[in-house]
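Colleague: Coordinates only, no sequence provided:
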């Protein structure tokens, strides 16, 4: 009986290494996916907070009491776009955007009716590992997708 147990142990000697080689790539893929999801949530949270700040800034300055309505000047729109992208209404040279790749062209500032303002920011999230997964059949699977933050506030 002792001989049979010894032969069974010898037969399973490399099995742990084979199981490890099979599971490590899957576990690493899961780890990277969780990291990318966290990075995407962080970028979306940054966009949303900057968008709220810009909307609050516009809502405080856009009201024209003489007209009794919202009035958006080009200067105010520019300051709001800078606030949504850089975190500052007036941007010193060399300032980096809050989210890499975000520009003022990605921000829209509009009036909604006569009493509300809307700031909308659109950003395309691109994972660090690449913008697509190769497919064996058909087209590649795109990994980049838009993050949209929109805030509407009543002018004060």
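Modeller: Happy to help now that I have it. What you see is a predicted model; the values in this text were computed from it and never measured.

Colleague: from here on, contacts and neighbour counts on C-alpha atoms
Modeller: OK.

Colleague: can you map out the helices along this structure?
Modeller: Ranges of helices in the chain, per DSSP state H, are 2-11, 15-61, 74-86.

Colleague: Would you mind finding the most buried of those?
Modeller: helix 74-86 (a mean of 22; mean count of other C-alpha atoms under 10 Å).

Colleague: and it, what does it pack onto?
Modeller: When contacts are defined as 3 or more C-alpha pairs under 8 Å, 6 or more residues apart in numbering; DSSP states H and E, helix 74-86 sits against helix 15-61, strand 107-112.

Colleague: and the comparison structure, right after this:
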């Protein structure tokens, strides 16, 4: 009985390359989707932390113990917006925003009832690939996603 050597089938040469060409775009799209979702969660977490920091700052400074009520002055609101956006009450050194594209106009500071303050941040998340998907006919498909972070705290 003779031994035969291993012979690769000739009719399947290059099949792995064809499979790679067919599956690689789908795998890359899936990886991009997971990366974008992770980036969005990271930015939302940063917005939540910024609104909590600003809420704590306002809750600490807003209570006027002499009058026994909330006192949300324009200066305090501006400082709270700076805490939410830059992380500091005043930004003379030009610190960058905690989330790129976030401005003090995206932050709202208000009183809720007689003892609570509210800080709300509204931000539009834009994916890395752009703000809209072009289509062959009609208008572009917008990709921006509105992220809102709101915190209510009792004034101290």
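Modeller: Cool, the structure landed. Everything numeric here is computed off the predicted structure, so don't read it as measured data.

Colleague: Serialize the helices and strands packed on helix 74-86 of the first structure to TSV and add fields for distance to residue 149 of the first structure.
Modeller: As requested, these are exported to TSV (distance: least, C-alpha to C-alpha, whole Å):
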stretch	distance to residue 149 of the first structure
helix 15-61	5
strand 107-112	10
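
Colleague: picking that back up, figure out which of the helices of the first structure is closest to residue 154 of the first structure.
Modeller: With C-alpha to C-alpha as the measure, helix 15-61 is the member of the helices of the first structure nearest residue 154 of the first structure (6.2 Å).

Colleague: Report the distance from that closest one to the chain centre.
Modeller: Centroid separation for helix 15-61 of the first structure versus its chain: 8 Å, with C-alpha atoms, centre = their mean, to the nearest Å.

Colleague: Now residue 132 of the first structure: closest residue in space, sequence neighbours ignored.
Modeller: Leaving aside its sequence neighbours, residue 132 of the first structure sits nearest to residue 142 (C-alpha to C-alpha, 6 or more residues apart in numbering; 4.2 Å).

Colleague: pretty sure residue 76 of the second structure contacts residue 58?
Modeller: Yes - Residue 76 of the second structure is within contact range of residue 58, at 7.2 Å (criterion: C-alpha atoms under 8 Å).

Colleague: So for the second structure, the centremost residue is which one?
Modeller: When C-alpha atoms, centre = their mean is applied to the second structure, the residue found nearest the centroid is residue 43 (2.5 Å).

Colleague: Distance check, that one against residue 81 of the second structure.
Modeller: 17 Å (C-alpha to C-alpha, to the nearest Å).

Colleague: and if you look at residue 111 of the second structure?
Modeller: Using C-alpha to C-alpha, residue 111 of the second structure is found at 14 Å from residue 81 of the second structure.

Colleague: same deal with residue 126 of the second structure?
Modeller: As judged by C-alpha to C-alpha, residue 126 of the second structure and residue 81 of the second structure stand 22 Å apart.

Colleague: ok, how many other residues are close to residue 122 of the first structure?
Modeller: 17 (other C-alpha atoms under 10 Å).

Colleague: List the contacts of it.
Modeller: Contacts for residue 122 of the first structure (C-alpha atoms under 8 Å, 6 or more residues apart in numbering) come out as 106, 107, 146, 147, 148, 149.
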